[in-house]
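Trainee: quick one, fold the following:
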Amino acid sequence: MGTKYILSKGELHRQDNSLNFKNINGNNYIPIEGIEEIYCLDEVSFNTKVIDFLSKNNIVLHLFNHYEGYSGTFYPREKYMSGKTVIKQVEAFNDKRELIAKAIVLGIGNNIHEVLYHYYRHEKKELKEFLDWLKDEMPKKLENSNSISEILLTEADIWYRFYNSFSLFLREDFIFNKRVKRPPDNPLNALISFGNTILYTKTMGQIYQTHLDQRISFLHSPQERRFSLSLDLSEVFKPVIVFKTIFDCVNNRKLSVEKHFDKNLNYCLLNESGKKIFLEALESKFNETFKHTTLLRNVSYLKAIKYDGYKLLKCILENFEFKPFSLKEKK
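Mentor: Down below sits the predicted model:
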């Protein structure tokens, strides 16, 4: 099962060795066996008994407000934390930050190239200019970057060009003029913001299972957010998980602008039925498996995030080169 989503307002209680979510429709029992994380995507009340129960069972709790805004995460005590690893991670931040940051941004570009190449092969030849830039010019620009600020500029350029390519292959009613995050102002921005936040919090859950310290990041500033390493490791998976899911939901008409979004004067959000459809599609993508070319066995995309954490650990502790997940190479 892995993940439990709670979409409506209500109360969460401990009941024996399980949980009970009570809302206007009555009681909903939640067996905790196999659950790694719970998402409260509306206003949910609970007491310290629930928190203690989740902590003892190593379940991460992600909290959102009624407007899909991420409020925070209850993170059980750090059972895997290692003082040696923290020291080495700080040393890597001082000595290898630019190398690791460049690897992450290169991984973003390579995975976007792989995702868009599918549309290029299906008669969207206008994508060739962007694909050529990703393959040739972007890596050179990244290689010549001499600071984190220059690396971040290259990353911003990748995403800007990526967003501008959407008009070439997405349904017209989902096209947008620019990326707007807080609050999202149209259906596509709403999907991107919500999808990215789910991926970010999923990444937190996977890093929790490693010895890495969530607070020490390399591409993003460690001061940017408490768990900024999750921002780092989630970046290369955005094209693979979030955007492939969005493109599928939009182009295969699983989501409708009229039926699945609530629009107000200055914001646009998924309604409850829209959330159910999008979350089901996201979960399907997280749980989709592929043959890992290094491990030589089937691995889900969700577990691939954890394996990127292990790769980073090997970089930090054993001086291996960090190469984040590649959709093309399947590793």
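Trainee: from here on, just use CA atoms for contacts and neighbour counts.
Mentor: Fine.
Trainee: and the helix or strand containing I108, what other elements does it pack with?
Mentor: Applying DSSP states H and E as the criterion places I108 in helix 83-121. Counting contacts by 3 or more Cα pairs under 8 Å, 6 or more residues apart in numbering; DSSP states H and E, helix 83-121 packs against helix 128-132, helix 138-143, helix 148-164, helix 228-235, helix 301-318.
Trainee: dump these into a markdown table; add mean neighbour count and distance to E114 as well.
Mentor: Below are the helices and strands packed on helix 83-121 laid out as a markdown table (neighbours: other Cα atoms under 10 Å; distance: least, Cα to Cα, whole Å):
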| stretch | mean neighbour count | distance to E114 |
| --- | --- | --- |
| helix 128-132 | 15 | 9 |
| helix 138-143 | 16 | 15 |
| helix 148-164 | 16 | 12 |
| helix 228-235 | 24 | 15 |
| helix 301-318 | 20 | 15 |
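Trainee: now show me the structure for the sequence below, then we'll compare the two:
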Amino acid sequence: MRKLLNVLYVTSENAYAMLDGENVVIKEKDNTLGRFPLHILEGIYIFSYAGASPALIGKCVEKNIDMVFCTPRGYFLARPTGRTQGNVLLRREQYKIADMEKLKTEISKNFILGKIVNEKNVLSRMIRDHENRINKTDFEDAITILKNMIDEVQRADNVESIRGYEGVAASAYFSRFNDMILRNEEDFAFNGRNRRPPLDNINALLSFVYMMLTSMCCSALETVGLDPFVGFMHTDRAGRKSLALDLIEELRPCLADRFVLSLINNGVVNGNMFEKQDSGAVIISENGRKKIQQAWQNKKQEKITHPYLKEKIEWGVLPYAQAMLLARFVRGDLEGYPAFIWR
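Mentor: The predicted model follows:
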């Protein structure tokens, strides 16, 4: 199992990351902001237009250190991948499955069943923990819809139908999302999902966390030898990491969404950390990103018991565990892909 190490976040807008021996050095003009040994890092996220030196990029690719480039405002720009690696036989099997409607449908079912069950469990946990602060009937009605969609997905015989049922489930789940915000409701009122660009604080927060989780899933897939660009439920599109988007589905409710809610309900974030641009887009300030990233690092260190592997692992290792199970299924070592179910 992959060891969970540190992720270095470079958030200063003018910072430049460079290689010095076996260390990454962060500089801003003539000032050295920090020096970190590469062997303690599993990822480097750079929120700076200055970027990084080619030598550092090459070293990160060589050492399989995840490197992600974003704008200072948190929009994803690029992620170097280097030479294509991994088991060519595994990828050939992946490409075959992507062209086989029956197998593609079966694995898409598991991705979405995992997502809907986890959405249901998030709502059920809210009833259990905060029954006196919510309208229990509204949550139970949403849970009923999610249960119905679970049945529909299990009966589905094509990917298009699965996408439709997933959309109905997502609508029911997000209809109760605003009720799960128990603090600072004025700054974080949720009136529906919007993106590209996000138009309010909570959607900016969701998009930022989804971006970090998608990058983790992409790295996990490459680590086990799968092609993150060829998915089963998400169709191929130039530049889109379709398989990473498949893998993230089951992890959104239990990992990303609950993390966002905890940031708000525990007072880690507030309205002062967000800026509205003339275009209407909402962005997260540098200080806000730092706090979110630190909290994300802490969340990744928390341990859970994996329901299929029956092992204690960190949340941060979960995408790698699921990628490993997915690779086993593609190779034919497992009869089906076991989606992660949070309880």
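Trainee: returning to what we had before: got the angle for the helix holding I108 of the first structure vs helix 228-235?
Mentor: 30 degrees (axes from the mean of the first three to the mean of the last three Cα atoms, to 10 degrees).
Trainee: what about helix 83-121 of the first structure, distance to the chain center?
Mentor: Chain-centre distance of helix 83-121 of the first structure: 14 Å, with Cα atoms, centre = their mean, to the nearest Å.
Trainee: that helix vs helix 148-164, what angle?
Mentor: Using the same axes, to 10 degrees: helix 83-121 of the first structure against helix 148-164 is 30 degrees.
Trainee: got JSON lines for the helices and strands packed on helix 83-121 of the first structure, with distance to R253 of the first structure too?
Mentor: Shown next, in JSON lines, are those (distance: least, Cα to Cα, whole Å):
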{"stretch": "helix 128-132", "distance to R253 of the first structure": "26"}
{"stretch": "helix 138-143", "distance to R253 of the first structure": "33"}
{"stretch": "helix 148-164", "distance to R253 of the first structure": "20"}
{"stretch": "helix 228-235", "distance to R253 of the first structure": "26"}
{"stretch": "helix 301-318", "distance to R253 of the first structure": "24"}
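Trainee: and these: which comes nearest S8 of the first structure?
Mentor: helix 301-318 (25.2 Å; Cα to Cα).
Trainee: what lies in contact with that closest one?
Mentor: For helix 301-318 of the first structure, contacts defined as Cα atoms under 8 Å, 6 or more residues apart in numbering pick out 85, 88-89, 92, 202-203, 206-207, 209-212, 233-234, 237, 241, 285-290, 320-325, 331.
Trainee: over to stretch 139-153 of the second structure?
Mentor: 109, 112-113, 116-117, 119-120, 123-124, 127, 161-162, 165-166, 168-169, 172-173, 175-176.
Trainee: give me the neighbour count for E321 of the first structure.
Mentor: By other Cα atoms under 10 Å, 14 other residues sit near E321 of the first structure.
Trainee: dump the residue contacts of it.
Mentor: E321 of the first structure neighbours (Cα under 8 Å, 6+ apart): C315.
Trainee: now the equivalent of it over in the second structure: which helix or strand?
Mentor: Aligned by TM-score structural alignment, E321 of the first structure pairs with G336 of the second structure. Per DSSP H and E: G336 of the second structure is located in neither a helix nor a strand.
Trainee: what do you get for A50 of the second structure?
Mentor: Under the criterion DSSP H and E, no helix or strand holds A50 of the second structure.
Trainee: tell me the residue in the first structure aligned with it.
Mentor: Using TM-score structural alignment, A50 of the second structure lines up with V44 in the first structure.
Trainee: hang on, its match packs against K9?
Mentor: Yes. With contact defined as Cα atoms under 8 Å, V44 of the first structure reaches K9; the gap is 5.4 Å.
Trainee: which residue in the second structure aligns with Q206 of the first structure?
Mentor: Per TM-score structural alignment, Q206 of the first structure is aligned with A220.
Trainee: which one in the second structure is aligned with V299 of the first structure?
Mentor: In the second structure, V299 of the first structure lands on I313 (TM-score structural alignment).
Trainee: wait, a helix at that match?
Mentor: No. Read with DSSP: H, G, I helix; E, B strand; the rest coil, I313 of the second structure is strand and lies in no helix.
Trainee: neighbours around it, how many?
Mentor: 21.
Trainee: wait, it sits on P307?
Mentor: No. When contacts are counted by Cα under 8 Å, I313 of the second structure is not listed as touching P307 (10.6 Å).
Trainee: any idea of the angle the helix holding I108 of the first structure forms with helix 301-318?
Mentor: Using the same axes, to 10 degrees: helix 83-121 of the first structure against helix 301-318 is 130 degrees.
Trainee: before we move on, which element is the most centrally placed residue in the second structure in?
Mentor: What sits nearest the mean C-alpha location of the second structure, by Cα atoms, centre = their mean, is L213, with 2.1 Å. Assigned by DSSP H and E, L213 of the second structure belongs to helix 201-224.
Trainee: taking helix 318-331 as reference, get the angle to that helix.
Mentor: Using the same axes, to 10 degrees: helix 201-224 of the second structure against helix 318-331 is 50 degrees.
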